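Q: sequence first, then the predicted structure, then my questions.
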Amino acid sequence: MAHISVTIITYNEEHRIEACLKSLQDIADEIIVVDSFSTDRTVEICNAYGCKVTQRRFPGYGAQRQYATSLTSYSYVLSIDADEVLSPALRSSLIKLKEEGFAHRVYEMSRLNFYCGQPVKHCGWYPDIQIRLFDKRYANWNLRDLSERVIFPDSLKPVLLDGDILHYRCSTPDEYRKVQNRHAALSSGIIKARRSSVPFFTPYIKGVKAFLECYISKGAILDGPEGRAISRESYRTAYMAYDLARRSLRKKQQ
């Protein structure tokens, strides 16, 4: 039977991590958790499930995921987040892979995202194809702070597995906003590194563009109240990222 190492990066996930860990039963031969010094029961819960927990300052998503990968014992690595759960169909696909062996180096899977308990089929949130299972000898995470991804040679072709990753992004609108605030802060750092200045009107333009892209181009209008809420947050996040960058660059120039 083939072996799979699972990696999870965490920070204050005590309300979600147990569902994630339960869905990994019969699939994970080891679970590597890299925790960014949680102040709740996250580490305690992970230890109770036999995870190998390491605590490390959060340097960015790509670097943290790659660090977790470097701690694994087996060649094939499944990366999952603490707020994600493997669907029954995806669990069956992975168990079948373990029994029959890996015929490919890189596997991808669809991700179904939930907003406040509701599945979202538009907004660019589905099928949201993710490469999450790979042979670390041939593929690994890039080191981007945000929008990180698994990179591999062009000669390798990802194979889609049946089933979904169920991604429970938030329980409340306020929780989603807090996550988006962190993304905006990370994005602002990227913007500052690429630009010498940000004009006053740019945050507004970027915000409107993000709203229209989500609501119209990505079909959020078809998701009802959830689609409208997600589109508004898309505006706010884009506006905030560019406004933070603008203010920081102005201060630097003074």
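A: That came through fine.
Q: C-alpha from now on. contacts and neighbour counts both.
A: OK.
Q: show me the contacts for the closest residue to Leu94 other than its chain neighbours.
A: Spatial nearest neighbour of Leu94, excluding adjacent residues (CA to CA, 6 or more residues apart in numbering): Ile27 at 6.8 Å. Residues counted as contacts of Ile27 (CA atoms under 8 Å, 6 or more residues apart in numbering) are 4, 91, 94-95, 98.
Q: 10 Å instead, please
A: 2-6, 78, 91-92, 94-98 (CA atoms under 10 Å, 6 or more residues apart in numbering).
Q: return the members of the residues you listed classed as buried.
A: Neighbour counting by 16 or more other CA atoms under 10 Å classes 2-6, 78, 91-92, 94-95, 97-98 among the contacts of Ile27 as buried.
Q: can I get those in CSV with distance to Glu44 and secondary structure?
A: What follows is the buried ones among the contacts of Ile27, written out as CSV (distance: CA to CA, whole Å; DSSP: H, G, I helix; E, B strand; the rest coil):
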residue, distance to Glu44, secondary structure
Ala2, 29, coil
His3, 25, coil
Ile4, 23, coil
Ser5, 20, strand
Val6, 18, strand
Leu78, 22, strand
Arg91, 25, helix
Ser92, 29, helix
Leu94, 27, helix
Ile95, 27, helix
Leu97, 31, helix
Lys98, 29, helix
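Q: buried residues, stretch 185-204. List them.
A: Neighbour counts over stretch 185-204 (16+ other CA under 10 Å) mark 185-192, 197-198, 203-204 as buried.
Q: can you name the next helix or strand after the strand ranked longest in the chain?
A: Criterion DSSP state E: the longest strand present in the chain is strand 159-170. Sequence-wise, the next helix or strand downstream of strand 159-170 (DSSP states H and E) is helix 173-194.
Q: show me which of the contacts of Ile27 is closest to Leu133.
A: Using CA to CA, Leu78 comes nearest to Leu133 of the contacts of Ile27, at 4.4 Å.
Q: that closest one touches Leu133, doesn't it?
A: Yes - with contact defined as CA atoms under 10 Å, Leu78 reaches Leu133; the gap is 4.4 Å.
Q: this is the other structure I want to compare:
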Amino acid sequence: MLLPLSAVIITVNQEKKIAKTIEALKTLTDDIVVVDSGSKDATRTVAAALGARVFERPWPGYSEQKNFGNDQAKYDWILSVDDDEVVSDELAKSIRAAFASEPKTDAFNLPFRTVFAGKLIRFGGWNPEAHIRIFNKKNIHWNTDAVHEGLTIRPEHSVQKLSGYVYHYTVDTLEQFAQKTDRYSTLFAEKGIKAGKKANFIKIYLSPAFRFLVEYVVKLGFLDGYYGWFIAKENARYTYLKYKKLGEG
């Protein structure tokens, strides 16, 4: 059963993963919108061959790109996924049940699991993880945050949690994750500097240590072995870098 629901994906250079993302979505909807920001590989070709409506657009930022995709969608209800995320069969079943009749809620919260360099991560700071990814574009849209885009959920909006998972097939190598740490910490600092913010000693030096302790020990990241240690260490390094780049007041 296909639903009155449009899937919107923003893409760049993801020819190896985008097919799996789209194939899972095709079991739910006949409207898959891909907004590509200048891929140098075959991402757009693969997406179009699988039936997606593909738009090429220069990169303006996460929120603006996603909102553009929503504007192209045929339906008011949007399922927003990234180009390295796959809806599980269990989640697809839960979505179908939620749309068996007109939804009485404003948005749906979807549980996530991360596959990191080929390993399913079960513990640590990324678990449990859930994000609101299904919403009605008439009432909700993406904000303008340059670093971590979010939806304009208001207190009066009702949100229902579904069962199953979106599997996030994140970086393929540890080096890629370290590069993301450097990139996102710079984006955070640039945003803070524009807002006139500064960091202090606690933020720069104690917050990273606290984050590592929580993710690796309290949230049992050590049970994921070497990968659990690496993720906790790298998330702590991100915390250090973003405040160090922001600068002490």
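A: That came through fine. Note that this is a predicted model, so its numbers are computed, not measured.
Q: the residue lying closest to Tyr11 of structure 1 once chain neighbours are set aside: which element?
A: For Tyr11 of structure 1, ignoring the flanking residues on the chain, the nearest one in space by CA to CA, 6+ apart is Ser38 at 4.9 Å. For Ser38 of structure 1, there is no enclosing helix or strand under DSSP H and E.
Q: which residues touch Ser38 of structure 1?
A: Contacts of Ser38 of structure 1 by CA under 10 Å, 6+ apart are 10-14, 55.
Q: and what of Ser63 of structure 2?
A: 69, 141-151.
Q: in TSV, list those along with secondary structure and neighbour count.
A: Formatted as TSV, those follow (DSSP: H, G, I helix; E, B strand; the rest coil; neighbours: other CA atoms under 10 Å):
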residue	secondary structure	neighbour count
Gly69	helix	24
His141	coil	19
Trp142	strand	19
Asn143	coil	17
Thr144	coil	16
Asp145	coil	15
Ala146	coil	17
Val147	coil	18
His148	coil	12
Glu149	coil	15
Gly150	coil	17
Leu151	strand	16
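Q: mind jotting down where the strands sit in structure 2?
A: Using DSSP E, strands in structure 2 cover 5-11, 32-36, 53-56, 77-82, 85-87, 107-116, 119-121, 129-136, 159-161, 166-169.
Q: make TSV out of those and add distance to Lys180 of structure 2.
A: TSV is the format used below for these (distance: least, CA to CA, whole Å):
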stretch	distance to Lys180 of structure 2
strand 5-11	16
strand 32-36	20
strand 53-56	24
strand 77-82	16
strand 85-87	17
strand 107-116	13
strand 119-121	18
strand 129-136	19
strand 159-161	29
strand 166-169	14
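Q: minimum distance to Gly221 of structure 2: which of these has it?
A: When the strands of structure 2 are ranked by proximity to Gly221 of structure 2 (CA to CA), strand 119-121 comes first, at 8.7 Å.
Q: chain center to that closest one, what's the gap?
A: 17 Å (CA atoms, centre = their mean, to the nearest Å).
Q: and for that strand, what's in contact with it?
A: Against strand 119-121 of structure 2 from outside (CA under 10 Å, 6+ apart): 113-115, 127, 167-170, 172, 221, 223-225, 227-228, 231.
Q: give me the neighbour count for Phe230 of structure 2.
A: Phe230 of structure 2 has 18 neighbours, counted by other CA atoms under 10 Å.
Q: Trp244 of structure 1 contacts Arg182, correct?
A: Just so we're on the same page, residue 244 of structure 1 is Leu rather than Trp. No - contact criterion CA under 10 Å: Leu244 of structure 1 and Arg182 do not qualify, at 11.9 Å.
Q: which neighbours do those two have in common?
A: Common neighbours of Leu244 of structure 1 and Arg182 (CA under 10 Å, 6+ apart) are Ser188.
Q: still on that earlier bit, how close does the residue nearest to Tyr11 of structure 1 sit to Met240 of structure 1?
A: Taking CA to CA, to the nearest Å as the measure, Ser38 of structure 1 falls 26 Å from Met240 of structure 1.
Q: with Arg91 of structure 1 instead?
A: 38 Å.
Q: same deal with Cys123 of structure 1?
A: Relative to Met240 of structure 1, and taking CA to CA, Cys123 of structure 1 is found at 20 Å.
Q: on that earlier part again, using a markdown table, lay out the buried ones among the contacts of Ile27 of structure 1 together with distance to Lys251 of structure 1.
A: Formatted as a markdown table, the buried ones among the contacts of Ile27 of structure 1 follow (distance: CA to CA, whole Å):
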| residue | distance to Lys251 of structure 1 |
| --- | --- |
| Ala2 | 55 |
| His3 | 52 |
| Ile4 | 49 |
| Ser5 | 46 |
| Val6 | 43 |
| Leu78 | 43 |
| Arg91 | 51 |
| Ser92 | 54 |
| Leu94 | 51 |
| Ile95 | 54 |
| Leu97 | 54 |
| Lys98 | 55 |
